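S.K.: Dropping the sequence and predicted coords here.
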Amino acid sequence: MLTPTSTGARAASPVRLLRRVSTVSSLEDGAFTVVLPVLAQKSAGDMGVVAVFIALTAPWALTSLPLGYLADHVSRTRLAKGAAFGRLGFAVFLAALPLWTGSAQWLFPAVAFGLGTCGVASEIARQSLVPQLVSGPEDLVSANVEITKVSQLYGAFVGPLLAGALLTWNQALTTTVLAVLAALTLLFTLLLPAVPPLRDEPMRPRTMVKDGLGGFRYIWRTRTLLALAASSCLVSAIWYVWETTFAAYALADDGLGVSELGYSLLLLSGAAGGFVGARLVQRMLSAFPLRGALTLSLVGWTVWFAVPAFTTNLLAVAGSLVVGGCSGLLWNTISISVRQLVTSVEILGRTTAAYRVVTRTGRVVGAALAGVLMPHMPWQHILAACAGAIALTAVALRFLHRDGDDGDRTSAGAGAGTGDDGAGASAKEGA
């Protein structure tokens, strides 16, 4: 940890720098969540959208464990700088794609995978850096709150809105602006102070595998975690069948037919639901036992998934996305709270990484399944099937799951964050 200074202002300076990095990086992430599916749909149709969603989610399943291990064995600022260099390279490559012809349309998934991998490394590095940059443990919560606020604001609101507006104007200008944002992210990242690695030992593949498997073993031996991880994997898979199909449906001329700006506004509706839900979740967690809170969340998911299947009214669809944002936040908060409560501090990092691998694998499977279904089923039938699957999951959870004490309240959510675990409605989840 950095040595505190007497003035306090200098000690806060690295945190302010990290906040700036998070601001520009989140703005870039939010813009990419709109730009990549839109460009893929224009160039390759529905299958292009499917390929981009798979490419954006796969890095979380494939690289979380090795990058988490790397973050403990090298300087975390060094890891963040490497990720920033990579993001800039892929952003410049995306801006140059119009120079290619023919197979260039299938380079979008490759760019998405590269950006997704750099995003995983960047997020792991930034989250791990905070304890090393604050002047003391008493400043940890306030630093995390500030960074989370700008990440939510710029990643879920400003970034998608900026991308939608720019795409309406000019595609080349949009990708150029994204490259400039990536350059700014790199510039601010280079200003971060160097910090030493936390583990002074050589990196070995065998040790990495052993540490990673330790998290999986802990989940397997802990009944509550195993049930929650399995449920979150299933819900994530259904969610990404819906999410991938909805993106193709919304952008297609014979679907909802919204413009690039209209699509970004729909994404903003889901983000707005998350902000509204932040004011309600604590009350729900205090009022309902674990089983009831999870079931209530999935009821909201059912509404979210069902409305676009039965109407093309954009106001109704946007309203359902608001409900989805709130419901996703509730599920997310419960999953984080329970995992923090039942996992010892010594293995929490490895357990979190293993948990994310499980849930992110569900997303990859869901996006791939959407690609299999879309050529054979109408979009709205797939959306309706997803709503039915979530409703059945809610029924199964209500009658098959048993809390350790059904009277216990999940008030532990008071200490929970709203990070991207399990499943949720935030558009930022794809980075």
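M.R.: All right, it came through fine.

S.K.: C-alpha from now on. contacts and neighbour counts both.
M.R.: OK.

S.K.: now residue 172, nearest residue through space, not along the chain?
M.R.: What sits nearest to residue 172 in space, not counting adjacent residues and going by Cα to Cα, 6 or more residues apart in numbering, is residue 95, at 6.7 Å.

S.K.: what packs against the helix or strand encompassing the one you found?
M.R.: For residue 95, the host element (DSSP states H and E) is helix 76-96. Packed against helix 76-96 by the contact rule (3 or more Cα pairs under 8 Å, 6 or more residues apart in numbering; DSSP states H and E) you find helix 108-133, helix 171-190.

S.K.: pretty sure the residue nearest to residue 172 is touching residue 182, no?
M.R.: No: assessed by Cα atoms under 8 Å, residue 95 is found out of contact with residue 182, at 11.6 Å.

S.K.: Between the two, which is the more surrounded one?
M.R.: residue 182 (25 against 18; other Cα atoms under 10 Å).

S.K.: Tell me which stretches of the chain form helices.
M.R.: 9-73, 76-96, 108-133, 140-152, 159-169, 171-190, 205-221, 223-251, 260-287, 290-310, 314-342, 345-373, 379-400 (DSSP state H).

S.K.: Among those helices, which comes closest to residue 412?
M.R.: helix 314-342 (6.0 Å; Cα to Cα).

S.K.: One more to weigh against that first structure:
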Amino acid sequence: MHPLPPAVNPAAALLCNTCYIKVVNSRLWEINVAGAAAFRHTVRMADVPQPGIATVPADATSVPRRVVTGPISWRRTFAALRHRNYRLFMGGQLVSLIGTWMQTVAVGWLVYELSHSAMTLGFVGFIGALPMTLLTLPAGALADRVPKRRILLVTQIGAMMLAFVLAGLVWWGTIEVWHVAALSVLLGVTNAFDVPARQSFIVELVGKDDLMNAIALNSSMFNTARVVGPAVAGVVIASVGTAACFLLNGLSYLAVIASYLLMRLPVASVQHDGHSLWRATGHVIRYAAGEPVIRAVMIMVAVMSLFGWSYSVLLPVFARDILHLNARGFGMLVSANGIGALLGALTLASLGNYPHRRRLLFAGVTGFCVTISLFGISRHPWLSAAALVGVGYSMILFFATANTIVQLRSHDELRGRVMGLYALAFLGLNPFGSILAGAVAQATSAPVTVWLGAAVCAGAGIIIARWTRPGGVPGPTS
């Protein structure tokens, strides 16, 4: 834990559910907690307090936690960047993710250009993400046993080689849909092992105090790439072709590989209880099912991934058949989605350890349902792009908050496995959402598909919100 800043007296006391936090310069914040499910507080201030960090009880659980007090500052927004290893991680990931988003856009455009079928788009999305469904749980168990950097180096080298193969097939004019599907499966295998290791690796780079900020900055980086990558891909596809996107993506992996090699890490400490990977996997499922907060968040993440996020596989259909856009227009839509997500991530980073995470979680669900419904209605490119900004903002508000809640609630020795389970809910169900979205769009239309998905997410959000309401079953408020 990092020391408190000079503005806060470290001698703050927590006694019998009453916390008195003494702040220098004659400031006194008195927080009187009446019980586990509800609290009241009175504040006496001689003047306006400066930003600080204080230890206070949780809203509904009586579990102490550190929260940010005072106004938002840019210094707090980028707090995790004071860690050298995290700066290396951010730099390498940013370059690599720009290439990844270029390839994502190029694959969607290529498949639709080869097949002219929404169902085929959905199938390729399904088959490419299927390894996430099958392998993330044992991959999470592996991340608790093998040094995470070693796993990440292997996965990034493998993904780089697959990008070069795809570039060669397109360049030589021999590419077919089944080639794309097969390479997508292999990339899915690398991602299945990469995601749990990478997610649980972040806390080793910054520690728990800066974890929420690091996750938010990670989302900011991801969505900066999501803005830049598709925009660049649209120009490259229109001027050179999809092969150049795949080649540039392959080269971009060199940055992230170099960043991992340059990190100075302590000797890796890994846990091995002698159980098989599958037995260890069963243990983490029982653990998550027995934790009300983790269980509720996992269910909502699964619903949003299965029925909400599947809109993304239909973006080429909206671009070409509904909005009548070319490759650049398609890139504009994906970039607009990324701009919204970037703004959402920066919002979360600025909030720091905002205490009311339950509100953020369900605000994200509500915002997503409203804006994706508007996107389904729109027939104008700029209105559609504006709606996708809202969709991206809401999605990142939800998923980044969910990620933070799950990581902070997890035991250290189980974090790799818990994040494997989270990856299953977050990404592993996505292939089923893709194939379902493609089938429904083929039978009805793309707008009807996103409206139905929004309705399912809204219904699930209402049920989970009532189930986890403060005063009832403990909700994800911390």
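M.R.: Looks like it came in fine. Because the structure is a prediction, the values reported are computed rather than measured.

S.K.: Let's have the helices and strands packed on helix 76-96 of structure 1 in TSV, adding distance to residue 348 of structure 1.
M.R.: Below are the helices and strands packed on helix 76-96 of structure 1 laid out as TSV (distance: least, Cα to Cα, whole Å):
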stretch	distance to residue 348 of structure 1
helix 108-133	13
helix 171-190	27
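
S.K.: Pick the most deeply packed of those.
M.R.: helix 108-133 (a mean of 22; mean count of other Cα atoms under 10 Å).

S.K.: quick one: what's aligned to residue 193 of structure 2 in structure 1?
M.R.: Using TM-score structural alignment, the partner of residue 193 of structure 2 in structure 1 is residue 121.

S.K.: now swap in residue 371 of structure 2 and tell me
M.R.: Residue 371 of structure 2 maps onto residue 304 in structure 1, by TM-score structural alignment.

S.K.: thought residue 214 of structure 2 was touching residue 204?
M.R.: No: in this structure, residue 214 of structure 2 is not within contact of residue 204 by Cα under 8 Å, at 11.0 Å.

S.K.: For the nearest residue to residue 67 of structure 2 once chain neighbours are set aside, the count of nearby residues, please.
M.R.: Once flanking residues are discounted, residue 67 of structure 2 sits nearest to residue 353: 4.9 Å by Cα to Cα, 6+ apart. Residue 353 of structure 2 sits with 22 neighbouring residues when counted by other Cα under 10 Å.

S.K.: show me the contacts for residue 353 of structure 2.
M.R.: 66-68, 212-213 (Cα atoms under 8 Å, 6 or more residues apart in numbering).

S.K.: ok, of these, which one's closest to residue 278 of structure 2?
M.R.: Nearest to residue 278 of structure 2 among the contacts of residue 353 of structure 2, with distances taken as Cα to Cα, is residue 212, at 29.9 Å.

S.K.: Please work out how many residues are found near the residue lying closest to the closest one once chain neighbours are set aside.
M.R.: Spatial nearest neighbour of residue 212 of structure 2, excluding adjacent residues (Cα to Cα, 6+ apart): residue 404 at 5.8 Å. Counted with other Cα under 10 Å, residues neighbouring residue 404 of structure 2 total 19.

S.K.: likewise the one 3 residues further on?
M.R.: Using other Cα under 10 Å, residue 407 of structure 2 has 23 other residues around it.

S.K.: Contacts for stretch 302-311 of structure 2, please.
M.R.: Counting by Cα under 8 Å, 6+ apart, 425-427, 429-430, 432-434, 437, 449-450, 453-454, 456-457, 460 sit against stretch 302-311 of structure 2.

S.K.: For residue 375 of structure 2, state which of these is nearest.
M.R.: residue 450 (8.5 Å).

S.K.: For the aligned residue in structure 1 for the closest one, list the residues it contacts.
M.R.: Taking TM-score structural alignment for the superposition, residue 450 of structure 2 sits opposite residue 383 in structure 1. Neighbour list for residue 383 of structure 1: 242, 245-246, 305-306, 308-309 [criterion: Cα under 8 Å, 6+ apart].

S.K.: do that again at 6 Å, thanks
M.R.: With contact taken as Cα atoms under 6 Å, 6 or more residues apart in numbering, residue 383 of structure 1 is in contact with 242, 309.

S.K.: The one 10 residues further on too?
M.R.: Contact partners of residue 393 of structure 1, counting by Cα under 6 Å, 6+ apart, are absent.

S.K.: Counterpart of it over in structure 2?
M.R.: Match for residue 393 of structure 1 (TM-score structural alignment): residue 460.

S.K.: ok, now residue 403 of structure 1?
M.R.: Residue 403 of structure 1 maps onto residue 469 in structure 2, by TM-score structural alignment.

S.K.: Spatially nearest residue to that match, not counting backbone neighbours?
M.R.: The nearest residue in space to residue 469 of structure 2 (Cα to Cα, 6+ apart) is residue 475, at 6.0 Å.

S.K.: So that neighbour is in contact with residue 467, correct?
M.R.: No: between residue 475 of structure 2 and residue 467 there is no contact under Cα atoms under 6 Å: 7.9 Å.

S.K.: Which of those two has more residues huddled nearby?
M.R.: Comparing residue 475 of structure 2 with residue 467 by other Cα under 10 Å, the one with more neighbours is residue 475, at 25 against 15.

S.K.: Which residues does stretch 344-353 of structure 1 contact?
M.R.: 65, 215.

S.K.: Could you do stretch 29-45 of structure 1 as well?
M.R.: Against stretch 29-45 of structure 1 from outside (Cα under 6 Å, 6+ apart): 48-49, 105, 155-156, 159-160, 163.

S.K.: buried sites along that stretch?
M.R.: 29-41, 43-45 (16 or more other Cα atoms under 10 Å).

S.K.: Check stretch 57-77 of structure 1 too.
M.R.: So, applying 16+ other Cα under 10 Å, buried residues of stretch 57-77 of structure 1: 57-61, 63-77.
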